[in-house]
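> Structure for the following, please:
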Amino acid sequence: MKIVIAPDSFKGSLTAKEASQAIHDGFIKVFPNAEYVLVPMADGGEGTVQSLVDATNGKLLEKKVCGPLEKTVTAKYGILGDGKTGVIEMAEASGIGYVTKETKNPLVTTTYGTGELIMACVEQGVKKIIIGIGGSATNDGGSGMAEALGVKFLDKNGNQIPRGGGGLSKLDRIDMSNIDPRLKDVELIIASDVTNPLCGEKGASHVFGPQKGATKEMIQILDSNLKHYADVIKKQLGKDVADVPGTGAAGGLGAGLLVFTNSKMQKGIDIVVNYVKLEEKLRNAKLCVTGEGGIDFQTQFGKAPFGVAQAAKKVSKDLPVIAIAGSLGREYQELYDKGFDAIFGTIEQVQPLEEVIAAAKESLIRTAENVARAIKITI
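Predicted coordinates:
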């Protein structure tokens, strides 16, 4: 019996690889002779680098880069097993985890470090880069990222404008003459499920600005600055990005990538499913087990377990899909019409969060064993 185990990470407690192994350890107690295929998953957000590196036998690297507040941070990135594909999470360099309630300020935070990670991949000789752009602390339209690639953003006097969303008001001219020529031969795949445009009421500043520390006054400034930025891009580079779906992702980093790199957007989970060759691994399976830290009705909107379930049902409508989650949230039952055949939670009693996290591995092993025993009854 072939069993494919393909969970996302259990945030704060287990990586996707550790979760895969824990589910395996529970099932093997009941089905010791089964064939197990472990496929760590992600959806383009946190954990994508680790999952794709694990799934492809790639390598994990580190680089000191400029953080969102222009302090040096150590960021991880990956080179996949093919040696030709890099994978980045922008949050590793420019994420909201690097700012506090007191230091959040999208007028000054920059994506420069994300550009440095892109160049680190280029230095490794890659021909393709997958970049997850969730969890940003920035609202600079990707101008900081582009600066790290060699683009110059100049004011009326020919001086470099200040980094951050606030500095864009001074933008007069974009100088592309020093952009690294190697980027022409590198394809970037932007992993994002965000469909917001760059500007306007549904744009980057209005929708995502508040969580990055923007006040009502700041939001108006930031949105006006991104509109000006888009106008300069359209006038000087001939690219109209103000209203393109997805350009508002990560404070406009989506727009910056589309303008200054050879890139395209895809749903994060679709990218991961493709790169780990999930459908191929699901062929001839008798059971698919997925999961993540929390499952609720929102799981169907691009989360990893949903992508796994869809891939499984594409391979065979009769392939059972079981999900195991740390916690089951609101209206998770909606997923029974979305490719899931059974859903289980691991938390057995009320206890402090730190105790739940500490016991996550044992709880997952125990729940997986219980699921396997229930399955055995029906065989």
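
> Going by C-alpha atoms from here, please, whenever you check contacts or count neighbours.
Noted.

> longest helix of the chain?
The longest helix of the chain (DSSP state H) is helix 216-237.

> how far out from the middle of the chain is it?
25 Å (C-alpha atoms, centre = their mean, to the nearest Å).

> Flag every buried residue along it.
218-219, 221-233 (16 or more other C-alpha atoms under 10 Å).

> Name the surrounding residues that touch the helix or strand following it.
Going down the chain from helix 216-237, the next helix or strand is helix 249-260, by DSSP states H and E. Identification of contacts with helix 249-260 by C-alpha atoms under 8 Å, 6 or more residues apart in numbering yields 111, 133-143, 145-146, 190, 192, 194-198, 204-205, 208-209, 226, 239, 241, 246-248, 263-264.

> How about stretch 29-43?
Stretch 29-43 is contacted from outside by 1-9, 16-17, 19-21, 24, 28, 48, 51-52, 54-55, 268-270, 272-273, 276, 278, 281, 302-304, 369, 372-373, 376, using C-alpha under 8 Å, 6+ apart.

> run this one through as well so I can compare:
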Amino acid sequence: MKIVVAPDSFKESMTALEVADACERGIKRAIPGADVVKVPMADGGEGTVQSLVDATGGELFYHSVTGPLGDEVRAAYGMLGDGKTAVIEMAEASGLHLVPPCNREPLLATTRGTGELMQAALDAGAKHLIIGLGGSATNDGGAGMAAALGVKFLDAHGKTLQDGAGALKELAEVDLKGLDPRWQHVSVEVACDVENPLIGPNGASVVFGPQKGADEEMVQQLDNILEHYAAIVEAAVGKTIKQVPGAGAAGGLGAGLIAFVPAKLKSGITIVKEAAGLADHMKDAQLVITGEGKIDGQTIYGKTPIGVAKTAKQFEIPVIAIAGNIGKGSEAVYDHGIDAVFSITPGVIDLEKALENGAANVEQTLYNISKMLQLSR
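All right, here's what the predicted structure looks like:
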């Protein structure tokens, strides 16, 4: 029996590979001869780098880069097993978790560190980049990222602007002469699961600015700045970025990537499935196991279990999902390719113990599921 195990990570408890390993142990206790194929997954958010590195036999590379407020932070990108594809989570270098709530300042925050990671991957020989958006502390339209790649943002006197959205109100010219020409020969896929444009009532500043520390007045200021920024960038690069769906992701980093590198915005789970070769692994399988920390009514909106299930259904393979927490609306997943859902929680237990014993609980759950499979066969 061939079983493909393709879970997401269980946040704060296990990486996707650790979940897959625990699944394998449980399956093989019950069905020693089972052929278990492990494909760690992610949806483009937190854990994507680790999952794809694990799935492809790749490697992590650490660099000191510029943090959201200009301080130095340690961040990693992954080089996948093909030696040509690099994967980056922008939050590694420019994430909200790097800035204490009392210090959050979207007028000053920069995506420069994300650009430095991109440049490091390019220098290491990457020909294809996967960049996960989300969890950003920034609202600079990707200007800091572009500056790290060699773009200059100048005021009316030809002086280079400082990093951060606040300085962009003085933007008069975008100088592309220093942009590394190698970027024109690299494909960039951007994992983006929101459709917010750069500006306007559904834009980066209005929707995401408050969680980054912006009050009502600053939100309007940020939106006006990004509108000014977009007009000048569009004239410089000959591309429209303001109203592109997804351009507002990560404080407008989506827009910056579209503008300055050959980037395409795609569903995160779609990018990860393709990079991990999930469909190829599923050929001739009799069962697929997937899962994530919580399965509820939101799972159907671009989350890993549904993405995995859609691929499995191309081959008419049944899908079982496991979760640490099964929440309200979870039954919706049955209309999207998942055939059964199981909780790994053995009973009434506090969160700390549940996280601590996650691997053991996954193993026991898969042992029980596998015994049931034996009975049904």
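
> And the TM-score between them?
The TM-score (TM-score structural alignment, normalised by the length of the second structure) is 0.98; 377 aligned residues with a C-alpha RMSD of 1.0 Å.

> picking up where we left off before, now, which of the buried residues of helix 216-237 of the first structure sits nearest residue 127 of the first structure?
When these are compared for distance to residue 127 of the first structure (C-alpha to C-alpha), residue 233 wins out at 26.1 Å.

> how near is the residue lying closest to the closest one once chain neighbours are set aside to residue 229 of the first structure?
Closest residue to residue 233 of the first structure apart from its sequence neighbours, by C-alpha to C-alpha, 6 or more residues apart in numbering: residue 239 at 6.2 Å. Computed as C-alpha to C-alpha, to the nearest Å, the residue 239 of the first structure to residue 229 of the first structure distance reads 11 Å.

> can you pull out the helices in the first structure?
Going by DSSP H, the first structure shows helices at 16-27, 48-56, 90-94, 112-123, 143-149, 204-208, 216-237, 249-260, 268-275, 278-282, 304-315, 353-358, 360-378.

> Pick the most buried one from those.
With neighbours defined as mean count of other C-alpha atoms under 10 Å, these peak in mean count at helix 90-94, which reaches a mean of 29.

> so how far does that one sit from its counterpart in the second structure?
Compared with the second structure after fitting, helix 90-94 of the first structure has a mean deviation of 0.5 Å; criterion: mean C-alpha distance after the TM-score superposition for the first structure.

> Ok, stretch 360-372 of the first structure next?
Looks like 1.2 Å for stretch 360-372 of the first structure (mean C-alpha distance after the TM-score superposition for the first structure).

> That stretch maps to which residues in the second structure?
Stretch 360-372 of the first structure corresponds to residues 358-370 in the second structure, going by TM-score structural alignment.

> re the thing from before, could you tell me which of the contacts of helix 249-260 of the first structure count as buried?
Buried among the contacts of helix 249-260 of the first structure by 16+ other C-alpha under 10 Å: 111, 133-143, 145-146, 190, 192, 194, 196-198, 204-205, 208-209, 226, 241, 246-248, 263.

> Please identify the residue in the first structure that aligns with residue 334 of the second structure.
By TM-score structural alignment, residue 334 of the second structure lines up with residue 336.

> how about its match, what does it touch?
residue 342.

> In space, what's closest to residue 245 of the second structure - neighbours in sequence excluded?
Spatial nearest neighbour of residue 245 of the second structure, excluding adjacent residues (C-alpha to C-alpha, 6+ apart): residue 195 at 4.4 Å.

> distance of that neighbour from residue 37 of the second structure?
34 Å.
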